[in-house]
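*Asks:* here is my input, please return the structure:
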Amino acid sequence: MDKPRLLVTRFAEDAQRLANVLNSNGIFSIAQPLLAVRKSIEFNNVGFMFTNSYDYIIAISVNAVNYTEQALSGSEWPASRYFAVGQTTQAALIKATGQAVTIPETRFSSEGLLDLSCMETLTGKKILILRGVGGRELLAQKLTERGAKVEYYQPYQRFALNLNGELLVQQWQHQCINGAIISSGELLQRLLTLVPENKIDWLKTLTIYVPSTRLAEKARCCGLNNVQVFPGVQDDQVLNYFK
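*Replies:* You can find the predicted model right below:
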């Protein structure tokens, strides 16, 4: 079996950090951000976090925490019970709020949050979800079904970087890339859009590494049949998978 030579398709800082971790452990990787983030039109609406009282506030990503912190501009975060999807987001939220932050026990995902015992019965609970514009709806749908009133604060949005797909694929082929780490449906779709039609067959030869069966199914539906699911998107989880 060929040793992995990986394309890491996260946001710039995250992609470079993970690539550095992998390279320092002998796993060839190159960081290739496909999307970036910027403030959304909702950014300045942060005041409603104080005019409304929430039982739970859930952060979906580090970007959600960081952009909310920017919007608060030195104001203290409201009193609430805080949750995060994963460990990195948890650390950012603890630093920002100075409060305890609960995360899933095993699966660091929306599904993992929904498995928490405190999320089973939510009648009368008011919940605020911090996320980017256009995020996945599953969490809000399930929380609503369990009796909660759910609102969003979406202080940032993703946008596609202007990249030359033909040139990039040539570079990836020259570097003998044989796998790609893809952590979201948006990144998957961006990669498929970026790769020229005459290079799609090459893309299909790569092993696509994803953190969930849901994303694996989506990749297969797009014609990428060589898909493997790894335990999670934290740097140490990815490293341990490939070591």
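*Asks:* CA atoms for contacts and neighbours, from now on please.
*Replies:* OK.
*Asks:* next, the buried residues of the longest strand seen in the chain.
*Replies:* The longest strand of the chain (DSSP state E) is strand 149-160. For strand 149-160, burial by neighbour count (16 or more other C-alpha atoms under 10 Å) applies to 149, 150, 152, 153, 154, 155, 156, 157, 158.
*Asks:* just these now: which is nearest residue 48?
*Replies:* residue 153 (9.0 Å; C-alpha to C-alpha).
*Asks:* circling back to that earlier point, now the buried residues of strand 149-160 in CSV, with distance to residue 98?
*Replies:* Listed next are the buried residues of strand 149-160 as CSV, based on distance: C-alpha to C-alpha, whole Å:
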residue, distance to residue 98
149, 25
150, 24
152, 22
153, 20
154, 21
155, 20
156, 22
157, 26
158, 27
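*Asks:* quick check, residue 77 in a helix?
*Replies:* No - counting by DSSP: H, G, I helix; E, B strand; the rest coil, residue 77 falls outside a helix, being coil.
*Asks:* following up with a second sequence; could you model it the same way so I can compare the two?
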Amino acid sequence: MQGLKVLVTRPEPENTHTCQTLSNLGAVPVPLPMLQIKPLETEQDKRRLHSQLFNLDAYQYVIFVSKNAARIGAELIDECWPMLPVGIHWLGIGKGTTDTLNNLHIPAISSPGHDTETMLAWLKPVKMREQKVLIVRGQGGRPDLASGLESRGAKVDVLELYQRATPTYDAQTFFFLEEPDVIWVTSGEGLSNLTQQVQQHSPNLMNTTLFVPSERVAEHARSKGWARVICAQGADDQSLIAATMQHLG
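*Replies:* Purely as a prediction, here's the structure:
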């Protein structure tokens, strides 16, 4: 990947970590976050979150949907539980989320795949009947996981830890942007934000090879007019690196 210019659209702080990984490989990262993560930090928010987490031991499954959910959730759990409650199945969607949890001393495992659909296929109905499940995510996340689990007979609660906001860039940002060889997008929402900005400020980028984490996001990208879309089968750095190197041959 020596000299390859990669536009990285992850939110911070993950964007900085990914850019450092690319630099270590000799690539040239071009950071342009397409999501902002804003933890819910008012006193009222903190009381609500702590109140939910004090009941953590009532759940059989706790599922984290993203690295941000893992990072912020682990910090809040640590505030409420000096020792983790026992008897919980800790799950992360995607390798990056699960690795983040493990690095923060939460013994999580993941489904064999990297998205909600794979997680639902993995959690068979017989496993989930009458099970209490807590989904840890941001505000306004996709409802598919909760509704899919409820259809399997689970009792689902949601813990919303942060807001997602869309960064605003102007034409000048894109005028001075180093033209990338490839673009990495790690979520459907990030793709939507990127598409809107690119169509407005730099339509030629729609012809740049775009790496996305799942077939669902790939289909979305093609429907929006992206010319070259490759599914990396994961949103973590290693999946994106492997797919990029395979593409380069």
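*Asks:* counterpart of residue 24 of structure 2 over in structure 1?
*Replies:* Taking TM-score structural alignment, residue 24 of structure 2 has residue 24 as its aligned residue in structure 1.
*Asks:* so how many other residues sit close to that match?
*Replies:* Residue 24 of structure 1 has 11 neighbours, counted by other C-alpha atoms under 10 Å.
*Asks:* name the nearest of the buried residues of strand 149-160 of structure 1 relative to residue 72 of structure 1.
*Replies:* Here the nearest of these to residue 72 of structure 1, counting by C-alpha to C-alpha, is residue 155; it sits at 10.7 Å.
*Asks:* contacting residues for that closest one?
*Replies:* 39-44, 46, 64, 67-68, 71, 130-133 (C-alpha atoms under 8 Å, 6 or more residues apart in numbering).
*Asks:* mind doing that once more with 10 Å?
*Replies:* Residue 155 of structure 1 is in contact with 38-46, 63-71, 130-133, counting by C-alpha atoms under 10 Å, 6 or more residues apart in numbering.
*Asks:* next: residue 137 of structure 1.
*Replies:* residue 110 are the contacts of residue 137 of structure 1 under C-alpha under 10 Å, 6+ apart.
*Asks:* so for the residue nearest to the spatial centre of structure 2, what's the nearest residue that isn't a sequence neighbour?
*Replies:* Nearest to the geometric centre of structure 2 sits residue 66, at 4.0 Å (C-alpha atoms, centre = their mean). Distances taken as C-alpha to C-alpha, 6 or more residues apart in numbering place residue 97 nearest to residue 66 of structure 2, at 5.3 Å, with adjacent residues excluded.
*Asks:* residue in structure 1 paired with the one you found?
*Replies:* Using TM-score structural alignment, the partner of residue 97 of structure 2 in structure 1 is residue 89.
*Asks:* how far out from the middle of the chain is the strand or helix carrying that match?
*Replies:* Residue 89 of structure 1 belongs to helix 87-97 when assigned by DSSP states H and E. Offset of helix 87-97 of structure 1 from its chain centre (C-alpha atoms, centre = their mean, to the nearest Å): 15 Å.
*Asks:* mind listing what's buried along the helix or strand that contains residue 46 of structure 2?
*Replies:* Per DSSP H and E, residue 46 of structure 2 falls inside helix 43-53. Residues of helix 43-53 of structure 2 classed as buried: 49, 53 (neighbour count, 16+ other C-alpha under 10 Å).
*Asks:* quick one, it and strand 155-160 angle?
*Replies:* For helix 43-53 of structure 2 against strand 155-160, the angle by axes from the mean of the first three to the mean of the last three C-alpha atoms, to 10 degrees is 150 degrees.
*Asks:* same for helix 43-53 of structure 2, what does it pack against?
*Replies:* Secondary-structure packing of helix 43-53 of structure 2 (3 or more C-alpha pairs under 10 Å, 6 or more residues apart in numbering; DSSP states H and E): helix 67-80, strand 155-160.
*Asks:* now the first one on structure 1. Mean distance?
*Replies:* It stands for helix 67-80 of structure 2. Superposed on structure 1, helix 67-80 of structure 2 shows a mean distance to its aligned partners of 2.9 Å (mean C-alpha distance after the TM-score superposition for structure 1).
*Asks:* in structure 1, which spans are strands?
*Replies:* Taking DSSP E, the strands of structure 1 run over residues 5-8, 28-31, 35-39, 56-59, 81-84, 101-102, 126-132, 149-160, 179-181, 207-210, 227-229.
*Asks:* which bit of structure 2 covers the longest one?
*Replies:* On the basis of TM-score structural alignment, strand 149-160 of structure 1 is assigned to residues 155-166 in structure 2.
*Asks:* what's the helix holding residue 89 of structure 1 in contact with?
*Replies:* Outside helix 87-97 of structure 1, the residues within contact range by C-alpha under 10 Å, 6+ apart are 58-66, 68-69, 74, 76-80, 82-84, 98-104, 108, 233-235.
*Asks:* and stretch 71-89 of structure 2, by the same measure?
*Replies:* Counting by C-alpha under 10 Å, 6+ apart, 39-40, 46, 49-64, 67-70, 97, 100-101, 103-109, 133, 136-137, 159-162 sit against stretch 71-89 of structure 2.
*Asks:* what does stretch 115-123 of structure 2 give?
*Replies:* Surrounding stretch 115-123 of structure 2, the residues in contact under the criterion C-alpha under 10 Å, 6+ apart are 63, 65-66, 91-95, 110-113, 142, 144-146, 148-149, 152, 213-216, 233-235.
*Asks:* let's see it at 6 Å
*Replies:* The contact list for stretch 115-123 of structure 2 (C-alpha atoms under 6 Å, 6 or more residues apart in numbering) reads 93, 111.
*Asks:* now that stretch: how far from the chain's centre is it?
*Replies:* The chain centroid and the centroid of stretch 115-123 of structure 2 are separated by 15 Å, computed with C-alpha atoms, centre = their mean.
*Asks:* got a list of what residue 7 of structure 2 touches?
*Replies:* 30, 31, 180, 183.
*Asks:* now the third one: how far from residue 68 of structure 2?
*Replies:* Going back to what we said before, that points to residue 180 of structure 2. Taking C-alpha to C-alpha, to the nearest Å as the measure, residue 180 of structure 2 falls 26 Å from residue 68 of structure 2.
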